[in-house]
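A.B. asks: Give me coordinates for this.
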Amino acid sequence: MFVRLVISDAMWDRIKPLMSADPVRGRRWANHRRTLEAIAWKYRTCSPWRDLLEELGPFQTAHERLLRWAVDGTWQKIFAAILVSADAAEDIGWTASVDSTVCRAHQHAAGTRKGGEAGRGEPADHALGRSRGGLSTKVHLVADAGARPLAITVTAGQGGDAPAFTAVMAALRVPRTGPGRPRTRPDAVIADHAYSSRAIRSHLRGRHIRAVIPQPVDQVRHRLRRGSRGGRPPGFDAEAYRERNTVERCISRIKQWRGLAMRTDKLAIAYQAALHLAAILIWIRR
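C.D. replies: Sure, this is the predicted structure:
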């Protein structure tokens, strides 16, 4: 059977040096490239693990490797290394956009024992929430000016955008190629009116990051109603705000993978690992 692959030779040349070496004891790792293709195929098609094509190897290998690399931080390390390379080449647009998207959860994602697994970084609620639309997960992203992901976090679907803002910004961390601390501050942050709060504006101002966030109508009316006590309106660059579409385009790219547009994973760490794999391939494709 013909299998459409997504990792080209040039892409693999960039990923291969970042993969885990063979263990000192025990059996050698299975083919890393084939395993990555298997994981990507599963999430691109939203197929069950047991339906993995024979050409891509045993499904147990791919699933076990996805979780193992999520727990030991391999996915984050590869993603960080790709960002380091892009930053060194001045390929990161540091006018960042922040937004979130709700992904419906399949019934197969439910049923995991509550309480999480602290040792593996699994949240107690497994980043699953129930609202009027049913079970869902919310994916929070920071995208650069080229519509590519810089940071990704997941929360329960019924949660708001503003409470998760500091968490997703804390996930933005690009190490330097030479000496110096990792870069964690973009030049500006563009976000919609859902992020218009005094706490978020103070957080960005304290970190010397320019905020490009419009005020919702109710906040404007409240400020005007208070008169001189309402203070000055926050600064807003309407021209810069036109670039907010970058995060929407980034979300659209990620949701081209059907297994990410609809979550089927019981564990949040598995789902976030697949998000990181998609982000890695988005970067090295360019």
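A.B. asks: contacts, neighbours, all on C-alpha from now
C.D. replies: OK.
A.B. asks: Quick check: longest helix in this protein by residues?
C.D. replies: Ranked by residue count, the top helix of the chain under DSSP state H comes out as helix 268-285.
A.B. asks: For that helix, name the packing helices and strands.
C.D. replies: helix 9-15, helix 32-45, helix 59-71, helix 74-88, strand 149-156, helix 245-254, helix 258-261 (3 or more CA pairs under 8 Å, 6 or more residues apart in numbering; DSSP states H and E).
A.B. asks: got the angle for the longest one vs helix 59-71?
C.D. replies: Between helix 74-88 and helix 59-71, the angle formed by their directions is 60 degrees, by axes from the mean of the first three to the mean of the last three CA atoms, to 10 degrees.
A.B. asks: separation between residue 246 and residue 273?
C.D. replies: 22 Å (CA to CA, to the nearest Å).
A.B. asks: run this one through as well so I can compare:
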Amino acid sequence: MGRGDLTDGEWGRLMPHLPKNAGKGGRWKCHRMVINGILFRLRTGVPWRDLPTRFGEWKTVHDRHRRWSADGTWEKTLRAVQADADAEGRIDWSVVSVDSTTCRAHKHAAGALRGVPRVPGRRRRPIQHRPDEALGRSRGGFTSKIHLAREGGLRPLAFVITPGQWGDAPRMIEVLDRIRVPRPSGGHPRTRLDHVCADRAYSSCRNRRYLRRRQIKHTIPEPANQRANRQRRGSAGGRPTGFDREVYRRRNEAERAINRLKSFRAVATRYDKRAYVFHGMVTVTAIWLWIHP
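C.D. replies: This next block holds a predicted model:
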């Protein structure tokens, strides 16, 4: 077993939730060796072709990850290991924090102009991307943004990937709606939270109405401009928002969870051209954080 490979305990948590066959009577090669190759690439950020030979053919490792990213296998596995953790009482539902982080896109992910010759004295056309590839321009160049909801144990419950210039507040409801932890005994998965904590970037009437409608307590500071606007409107502005300083001190847990997520180089920097492949990389990282003791 090499450094960073799955231990016997981690493999025991992961193995029951992986596909048993490749469909149409085919059989997969050793899942453990292939997943160790995916983790190696995730940890180091090397090109797929440069994977060590101890993981087998690089194309087998790449195709397995790409296929499972496209058909939702990684998503199903993540929810399965979350369900196991919830059954064992390892999920801290007391405070769920929401935050976001920006990932710089490598030039291999950002692409380049092809078939458009450079004309002297004329500016090049800006690089255009499909709107569903989660690439956007910001001050740092091409970037993607990960909007994350984490539980008290610094492990991700759900996340959404968007272009880097997209705002935080409009994505909060989408992230919270993706929290669905199945119950091993059956029934509807758990989606309701006890308490939500976020910084002032997530303060909006729409988000607060959503949390009140679902009867979820929340601690979100009110920016000065929103407070002044509410006071200017008088009684029509509504009541002041509640704020629990003791709960807000735990907001740093969201930043610590992001630091754990971005300790993997293939997440801190986006090397994947397709958004669904990068989404799979982040999902594999989340799975490792749940099975890692």
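A.B. asks: Superposed, how do the two chains score by TM?
C.D. replies: The TM-score (TM-score structural alignment, normalised by the length of the first structure) is 0.92; 276 aligned residues with a CA RMSD of 1.7 Å.
A.B. asks: Specify which residue of residue 246 and residue 273 of the first structure has the higher count of neighbours.
C.D. replies: residue 246 (24 against 20; other CA atoms under 10 Å).
A.B. asks: hang on, isn't the more buried one packed against residue 144?
C.D. replies: Yes: counting by CA atoms under 8 Å, residue 246 of the first structure does reach residue 144; the two are 7.2 Å apart.
A.B. asks: Tell me which residues are up against stretch 54-71 of the first structure.
C.D. replies: With contact meaning CA atoms under 8 Å, 6 or more residues apart in numbering, stretch 54-71 of the first structure is reached by 1, 3, 30, 34-39, 49-52, 75-76, 120-121, 269-270, 273-274.
A.B. asks: Got a ChimeraX select line for the buried ones in these?
C.D. replies: Only the buried entries of the contacts of stretch 54-71 of the first structure go into this ChimeraX selection, using 16 or more other CA atoms under 10 Å:
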select :34,35,36,37,38,39,49,52,75,76,269,270,273,274
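A.B. asks: Give me the range in the second structure that the host helix or strand of residue 165 of the first structure lines up against.
C.D. replies: Using DSSP states H and E, residue 165 of the first structure sits within helix 165-170. Under TM-score structural alignment, helix 165-170 of the first structure corresponds to residues 172-177 of the second structure.
A.B. asks: Contact partners for the aligned partner of residue 153 of the second structure in the first structure?
C.D. replies: Using TM-score structural alignment, the equivalent of residue 153 of the second structure in the first structure is residue 146. Residues near residue 146 of the first structure by CA under 8 Å, 6+ apart: 92, 93, 246.
A.B. asks: on that earlier part again, next, the mean deviation of the match of helix 165-170 of the first structure compared to the first structure.
C.D. replies: Compared with the first structure after fitting, stretch 172-177 of the second structure deviates on average by 1.2 Å (mean CA distance after the TM-score superposition for the first structure).
A.B. asks: Show me which residues of that stretch are buried.
C.D. replies: By neighbour count with 16+ other CA under 10 Å, stretch 172-177 of the second structure contains the buried residues 172, 175, 176.
A.B. asks: And stretch 197-204 of the second structure, by the same measure?
C.D. replies: Of the residues in stretch 197-204 of the second structure, those buried (16+ other CA under 10 Å) are 197, 198, 199, 202, 203.
A.B. asks: next one: stretch 135-147 of the second structure
C.D. replies: Going by neighbour count (16+ other CA under 10 Å), the buried part of stretch 135-147 of the second structure is 135, 136, 142, 143, 144, 145, 146, 147.
A.B. asks: How about stretch 200-218 of the second structure?
C.D. replies: By 16+ other CA under 10 Å, the buried positions in stretch 200-218 of the second structure come out as 202, 203, 207, 208, 211, 217, 218.
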